[in-house]
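A.B. asks: attaching a predicted model along with its sequence, questions to come.
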Amino acid sequence: MDGRLARGSQTRRAILRRAADIASVEGLEGLTIGRLAGELSLSKSSVFAHFGSKEDLQLAAIGFAEEVFRELIIQPTLELPPGMPRILALAEHWLAYSRKRVFPGGCFFAGVIAEFDAREGRVHDAVRHGRKHWLALLARIVREAVDLGHLPPGTDPEQIAFEVDALARAANDEAVLTGTEVAYERAITGIRVRLGVDQGVRVAAQSPPTNEE
């Protein structure tokens, strides 16, 4: 029974990996149980056993992408000292995640937000929930930097979080559209200028840890 459970878990993750890859390029509406079954050489009943509906599949793909995001961007950042090092690391890991094409369409959430921002329903709510928590994390890290004296008193953490996120998302969109990487350099330059950080200071690596999924 343990072996069957392990194989079932592996199959589920393989389905979610492929689903997230597809969604990053074509959107969550591009996901169907039949398509995933065909591409992964599985029966439709096997895929259906893991995800009873298209919406369940979409929600699970979002959850998988969030897990990857935490593993490659958030966790390495939180291992660094609080304050400015974490702000810069979070931005650099985010840009590296997009640059490396962890998902073939760039940042998974950039496309999904555009796809579901004006809709209603469980998928929209899940995307909004994740977005809310991401910006809250950014603001919290900025607030730590203010408390430590790394940023001036009176700095608005929510404003800085909004601007850092906006520059990173703009870089992702431009790079995916044009196939060039100059946008990433412009984004990190803009973030450093906004934070008042010397351009020569390095905090995070250019590439996030390898995701083995």
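C.D. replies: Nice, I can see it. Worth saying up front: this structure is predicted, and the values here are computed from it rather than measured.

A.B. asks: contacts and neighbour counts: CA atoms only from here.
C.D. replies: Will do.

A.B. asks: show me where this structure has helices.
C.D. replies: 2-26, 33-39, 44-50, 54-69, 75-78, 84-99, 108-116, 122-147, 157-178, 182-195 (DSSP state H).

A.B. asks: and among these, the most buried is which?
C.D. replies: Stretch with highest mean neighbour count among the helices of the chain: helix 84-99 (a mean of 24; mean count of other C-alpha atoms under 10 Å).

A.B. asks: packing partners of that one?
C.D. replies: Packing contacts for helix 84-99, counted by 3 or more C-alpha pairs under 8 Å, 6 or more residues apart in numbering; DSSP states H and E, involve helix 75-78, helix 122-147, helix 157-178, helix 182-195.

A.B. asks: distance to residue 27 added to those helices, as TSV?
C.D. replies: What follows is the helices and strands packed on helix 84-99, written out as TSV (distance: least, C-alpha to C-alpha, whole Å):
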stretch	distance to residue 27
helix 75-78	26
helix 122-147	12
helix 157-178	14
helix 182-195	23
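
A.B. asks: re earlier: turn the helices of the chain into a markdown table, including distance to residue 201.
C.D. replies: Below are the helices of the chain laid out as a markdown table (distance: least, C-alpha to C-alpha, whole Å):
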| stretch | distance to residue 201 |
| --- | --- |
| helix 2-26 | 32 |
| helix 33-39 | 45 |
| helix 44-50 | 47 |
| helix 54-69 | 25 |
| helix 75-78 | 16 |
| helix 84-99 | 10 |
| helix 108-116 | 28 |
| helix 122-147 | 16 |
| helix 157-178 | 17 |
| helix 182-195 | 9 |
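
A.B. asks: what about versus this one:
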Amino acid sequence: MSPRKSAAEARRTRERIVEHGVAIASVEGLEGLTIGRLATGLGMSKAGVLGHFGTKQALQLATLETGAAAFRRLVWEPARDAEPGLPRLRAICEAWITYMESARDTFPGGCLFTTASVEFDARDGAVREAVARLFGLWRRRLALEARAAVAAGDLPDDTDPEQIAYELVGLYMALNQEIQLFGAPDAGDRTRRALDRLLGPCPSD
């Protein structure tokens, strides 16, 4: 086997492990990721799984990064080309609702980050720091778009962009709970009504 082919196969195996890890973690949390569980689910040896990550923590961190990439693809990418400010912020919010409503396609147990934030908010360590960093990056993106909306005159001059970001995260934490815990079919529409109160009607309305 050529070194190039060997490296490509190792990369594909690592991706399979992490994808399976994302599916497990969204349902059972990142602590539900064990080398033995993954090895059994993938038909691999424990040594084979361990060889790609070394530690459970490394596996958890890789799972978070893969989940973050999926979130960016499904929430940020569809909105990226919208006009900066309120149009893009509302486009982000709509893509976010779609992501939450169809999250089971990527995360069988719902939003991985909502699960991880509850699981690790009272713990110390690298995984908690990674969760906080990813949430922090997203909140800064939301605040940036809110700030652009103020500059464009789409939101009142006295709007606090950080408060907008804070409330948006709270809305979507609630949306995830409504979908996952209560199975509420109207959760997306309730979130849209809450967005109208927070941000005003969509620019196209």
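C.D. replies: Nice, I can see it. Just so it is clear, the structure is predicted and the values come from calculations on it, not from any experiment.

A.B. asks: between the helices and strands packed on helix 84-99 of the first structure, which gets nearest to residue 48 of the first structure?
C.D. replies: helix 122-147 (18.5 Å; C-alpha to C-alpha).

A.B. asks: which bit of the second structure covers that closest one?
C.D. replies: The aligned range for helix 122-147 of the first structure in the second structure is 126-151, by TM-score structural alignment.

A.B. asks: same thing with stretch 170-181 of the first structure?
C.D. replies: Against the second structure, stretch 170-181 of the first structure falls on residues 174-185 (TM-score structural alignment).

A.B. asks: residue 16 of the second structure maps to what in the first structure?
C.D. replies: Match for residue 16 of the second structure (TM-score structural alignment): residue 14.

A.B. asks: likewise for residue 164 of the second structure?
C.D. replies: Under the alignment (TM-score structural alignment), residue 164 of the second structure pairs with residue 160 in the first structure.

A.B. asks: so how far is the match of helix 122-147 of the first structure off the chain centroid?
C.D. replies: The chain centre lies 12 Å from the centre of stretch 126-151 of the second structure; the measure is C-alpha atoms, centre = their mean, to the nearest Å.

A.B. asks: residues touching the closest residue to residue 142 of the second structure other than its chain neighbours, list them.
C.D. replies: Counting by C-alpha to C-alpha, 6 or more residues apart in numbering, residue 142 of the second structure lies nearest to residue 165, which is 5.3 Å off, once chain neighbours are set aside. Going by C-alpha atoms under 8 Å, 6 or more residues apart in numbering, residue 165 of the second structure touches 139-140, 142-143, 146.

A.B. asks: residue 94 of the second structure too?
C.D. replies: Applying C-alpha under 8 Å, 6+ apart, no residues contact residue 94 of the second structure.

A.B. asks: could you do residue 110 of the first structure as well?
C.D. replies: Contacts of residue 110 of the first structure by C-alpha under 8 Å, 6+ apart are 169, 172-173.

A.B. asks: out of the residues you listed, which are shared with the second structure?
C.D. replies: For the contacts of residue 110 of the first structure, the aligned pairs still in contact in the second structure (both residues aligned by TM-score structural alignment, their matches' C-alpha atoms under 8 Å) are 169, 172.

A.B. asks: can I get the contacts of residue 110 of the first structure in CSV with distance to residue 63 of the first structure?
C.D. replies: Below are the contacts of residue 110 of the first structure laid out as CSV (distance: C-alpha to C-alpha, whole Å):
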residue, distance to residue 63 of the first structure
169, 20
172, 21
173, 22
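
A.B. asks: which among the contacts of residue 110 of the first structure gets closest to residue 198 of the first structure?
C.D. replies: Using C-alpha to C-alpha, those come closest to residue 198 of the first structure at residue 169, 22.4 Å.

A.B. asks: what residues are up against the closest one?
C.D. replies: With C-alpha under 8 Å, 6+ apart, residue 169 of the first structure has these contacts: residue 110.

A.B. asks: which residue, other than its chain neighbours, is closest to residue 194 of the second structure?
C.D. replies: residue 171 (7.8 Å).

A.B. asks: what's the answer for residue 112 of the second structure, then?
C.D. replies: Closest to residue 112 of the second structure by C-alpha to C-alpha, 6+ apart is residue 26, at 4.7 Å.

A.B. asks: residue range for stretch 68-82 of the second structure in the first structure?
C.D. replies: By TM-score structural alignment, stretch 68-82 of the second structure lines up with residues 66-80 in the first structure.

A.B. asks: endpoints of the matching stretch, how far apart?
C.D. replies: 21 Å (C-alpha to C-alpha, to the nearest Å).

A.B. asks: again with stretch 147-164 of the second structure
C.D. replies: For stretch 147-164 of the second structure, the end-to-end distance is 9 Å (C-alpha to C-alpha).

A.B. asks: again, but for stretch 73-80 of the first structure
C.D. replies: Stretch 73-80 of the first structure has an end-to-end distance of 12 Å (C-alpha to C-alpha).

A.B. asks: many thanks, have a good one.
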